[in-house]
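Asks: Got a predicted structure here, sequence first:
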Amino acid sequence: MIRQLAFDLPVPEAMTREDFFVAPSNALALQTVEAWQDWPGRKLLILGPEGAGKTHLARIWAALSGAAILNAHGLAEVDLAPLAGHNLVVEDADRIGPAEAQLFHLHNLATSGAALLLTARTPPRDWGLGLPDLLSRMQATQIARLEAPDDALLSAVLVKLFADRQIAVPASLISYLVSRMPRSIGAARSLVAALDARALALGRPITRALAAEILDSAGPE
């Protein structure tokens, strides 16, 4: 049997406001992001598990506010001086590591007129921060939480992820996946990527049988 080569190429994921599916698990967080001019201290921390939609909300806010997007991983190497007066996003703030001083400086920039949005998986008390002033400022920051998605949101996300890969699947397959997959958007992203890769490798369409193979091979969560 001739197997088709499958290349693990990046798939662009649409992250505009129009692509954001509103559900009970994320509606309040979206409302808070869109009301950004009312944030106390001009700061907001979005909390949620991996793949819950934090980056999508951050991109929506960046489009609204003209904010620059930074990641905590590389913040220690960023020249902050040119960012004064600009709205900013700092992703993965819970992984700030050695860049605590830079994050503290960004808080000072926020209090001088610019707005600051941060994303994290865990609350600030769990970040291992060594600067007491930074910890106190983070603990005083307004929080918007993303909760576990319901069936409707998972279904919409799966449809979107397949569409991003230009794959059409029947509604019955979406329902089957939702009934068996782990309850997170991150899991949906991984599942769609695995189905796409397996279908390409085998030269088969994405069917319920193929989905069962993927889900069974993943084992219990």
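Replies: Perfect, thanks for sending it.

Asks: Please count neighbours and contacts with C-alpha atoms only from this point.
Replies: Fine.

Asks: before we move on, what SS does Ile46 have?
Replies: Following DSSP: H, G, I helix; E, B strand; the rest coil, Ile46 is assigned to strand.

Asks: who's in contact with it?
Replies: Taking CA atoms under 8 Å, 6 or more residues apart in numbering as the criterion, Ile46 is in contact with 29, 54, 117-120, 143-146.

Asks: hmm, who's touching stretch 52-70?
Replies: 15-17, 20, 30, 33-34, 36, 46-48, 86-91, 117-120, 146-149, 184-186.

Asks: so which of the contacts of Ile46 comes closest to Leu109?
Replies: Proximity of the contacts of Ile46 to Leu109 (CA to CA) peaks at Leu117, which lies at 12.1 Å.

Asks: so that closest one makes contact with Ala93?
Replies: No. With contact defined as CA atoms under 8 Å, Leu117 does not reach Ala93; the gap is 9.9 Å.

Asks: Now the two most distant members of the contacts of Ile46.
Replies: Leu117 and Leu146 (14.6 Å).

Asks: Which stretches in this protein count as helices?
Replies: Here the chain has its helices, by DSSP state H, at 27-34, 54-65, 100-111, 132-139, 151-164, 171-180, 185-202, 208-218.

Asks: of all those, which lies closest to Asp79?
Replies: Of all the helices of the chain, helix 100-111 sits nearest to Asp79, with 9.2 Å by CA to CA.

Asks: Drop anything exposed from the contacts of stretch 52-70.
Replies: 17, 20, 30, 33, 36, 46-48, 86-91, 117-120, 146-149, 184-185 (16 or more other CA atoms under 10 Å).

Asks: In addition, the following structure is provided for comparison:
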Amino acid sequence: MIQQMILELPHLPALGREDFLVAGCNARAAAWIDRWPEWPGNALAIYGPPGCGKSHLAEAWRSKSGGRLIGPAELTLDAVPDIAGAGAVALDRADEVQEAKALLHLLNLLRQDGGYLLSLSSVAPARWKTPLADLRSRLAAMQAVGIENPDDHLLGAVMLKMLSDRQLRAPQEVIAYLLTRMDRSFAAASALVVCLDSLTAGGRNPLTIPMARAALEHLAQSGEAGA
């Protein structure tokens, strides 16, 4: 029954820089975004686990810089001049780029023209596998900052924000109940919020501890993050 109820209901998350919750695990990444355009080598790499806030920071930076956000499939050699023409480029899932020459060409063009690159990935650029020695050297020299998994205080605050983005109110005892039983990750928080949103019918039913227990059990049985 629960499986049939779990639907990704439409919502609009708040992605402004002022909406980003800063704590010890992400403070350095947020500080580097705030330092733009004073980036060494005109490039910055932010890496970390899924759901840790990389995309939120990228959107805040894109809004500030007037830049362009692209995915790995969009980065081809033919497309590089047009992409670099934006002057500021955020590259999501940069470690999944298939055309190494295109990435090297983009880095060179942006540096030549005084542009900027914000790279987002799950691991640091120095650990990416690439056949090009020149690209390996550039990636190893790139300013890189990681985001770690959150502590209880930040994880609770993140869940409250995610729920608020969906117009859901969570009693403090429900958040406390979840924090003692869920995986310690942003991905777990996101999976739980999606599940709770569906179980409350988009906020039409109150969020309770039995409902939180049902969400944890569902995620554990389905093999998703969150329990």
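Replies: Looks like it came in fine. Worth saying up front: this structure is predicted, and the values here are computed from it rather than measured.

Asks: I'd like the contacts of Ile46 of structure 1 as JSON lines, with distance to Arg165 of structure 1 appended.
Replies: Below are the contacts of Ile46 of structure 1 laid out as JSON lines (distance: CA to CA, whole Å):
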{"residue": "Ala29", "distance to Arg165 of structure 1": "27"}
{"residue": "Lys54", "distance to Arg165 of structure 1": "21"}
{"residue": "Leu117", "distance to Arg165 of structure 1": "30"}
{"residue": "Leu118", "distance to Arg165 of structure 1": "29"}
{"residue": "Thr119", "distance to Arg165 of structure 1": "26"}
{"residue": "Ala120", "distance to Arg165 of structure 1": "27"}
{"residue": "Ile143", "distance to Arg165 of structure 1": "33"}
{"residue": "Ala144", "distance to Arg165 of structure 1": "30"}
{"residue": "Arg145", "distance to Arg165 of structure 1": "29"}
{"residue": "Leu146", "distance to Arg165 of structure 1": "25"}
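
Asks: Ile6 of structure 2 against Ala201, yeah?
Replies: No. Contact criterion CA under 8 Å: Ile6 of structure 2 and Ala201 do not qualify, at 9.6 Å.

Asks: out of the helices of structure 1, which comes closest to Glu77 of structure 1?
Replies: helix 100-111 (9.3 Å).

Asks: Average offset of that closest one relative to structure 2?
Replies: Following the fit onto structure 2, the mean deviation recorded for helix 100-111 of structure 1 is 1.4 Å by mean CA distance after the TM-score superposition for structure 1.

Asks: Where does stretch 149-163 of structure 1 end up in structure 2?
Replies: Taken onto structure 2 by TM-score structural alignment, stretch 149-163 of structure 1 occupies residues 150-164 there.

Asks: which residues are contacting that stretch?
Replies: By CA under 8 Å, 6+ apart, stretch 150-164 of structure 2 touches 13, 21, 23, 25, 169-170, 175-176, 179, 184-186, 189-190, 193, 197.

Asks: let's go with 6 Å and repeat that
Replies: With CA atoms under 6 Å, 6 or more residues apart in numbering as the contact definition, stretch 150-164 of structure 2 has outside contacts at Ala189.

Asks: Without its sequence neighbours, what residue ends up closest to Trp39 of structure 1?
Replies: Distances taken as CA to CA, 6 or more residues apart in numbering place Gln142 nearest to Trp39 of structure 1, at 7.3 Å, with adjacent residues excluded.

Asks: Contacts for stretch 214-227 of structure 2, please.
Replies: With CA under 6 Å, 6+ apart, stretch 214-227 of structure 2 has contacts from 182-183, 188, 195.

Asks: Recalculate using a threshold of 10 Å.
Replies: The contact list for stretch 214-227 of structure 2, computed with CA atoms under 10 Å, 6 or more residues apart in numbering, reads 2-3, 6, 178, 180-199, 208-213.

Asks: still on that earlier bit, which of the helices of structure 1 sits closest to Arg42 of structure 1?
Replies: Among these, the nearest to Arg42 of structure 1 by CA to CA is helix 100-111 (6.2 Å).

Asks: Give me the buried positions along that closest one.
Replies: So, applying 16+ other CA under 10 Å, buried residues of helix 100-111 of structure 1: 100, 102-104, 106-107, 109-110.

Asks: now what about that helix, what contacts it?
Replies: Here helix 100-111 of structure 1 has contacts from 40-43, 72, 75-81, 83-90, 93, 96, 112, 114-117, 129-131, 133-135, 137-138, using CA under 10 Å, 6+ apart.

Asks: just to revisit the earlier point, may I ask you to confirm that the residue nearest to Trp39 of structure 1 is in contact with Ala29?
Replies: No. Using CA atoms under 10 Å, Gln142 of structure 1 makes no contact with Ala29, being 11.0 Å away.

Asks: Between those two, tell me which one has more neighbours.
Replies: Neighbours per residue (other CA atoms under 10 Å) separate Gln142 of structure 1 from Ala29, with Ala29 holding more: 22 against 16.

Asks: what residues are shared contacts of Gln142 and Ala29 of structure 1?
Replies: Counting by CA under 10 Å, 6+ apart, the shared contacts of Gln142 of structure 1 and Ala29 are 45-46.

Asks: on that earlier part again, to Pro124 of structure 1, which of the helices of structure 1 lies closest?
Replies: Taking CA to CA, helix 132-139 is the member of these nearest to Pro124 of structure 1, at 6.2 Å.

Asks: So for that closest one, what gets flagged as buried?
Replies: For helix 132-139 of structure 1, the neighbour count (16+ other CA under 10 Å) marks 134-135, 138 as buried.

Asks: which helices and strands sit right next to that helix?
Replies: Judged by 3 or more CA pairs under 10 Å, 6 or more residues apart in numbering; DSSP states H and E, helix 132-139 of structure 1 is in contact with strand 43-47, helix 100-111.

Asks: In JSON lines: those, plus distance to Ser217 of structure 1.
Replies: Output for those, formatted as JSON lines (distance: least, CA to CA, whole Å):
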{"stretch": "strand 43-47", "distance to Ser217 of structure 1": "31"}
{"stretch": "helix 100-111", "distance to Ser217 of structure 1": "41"}
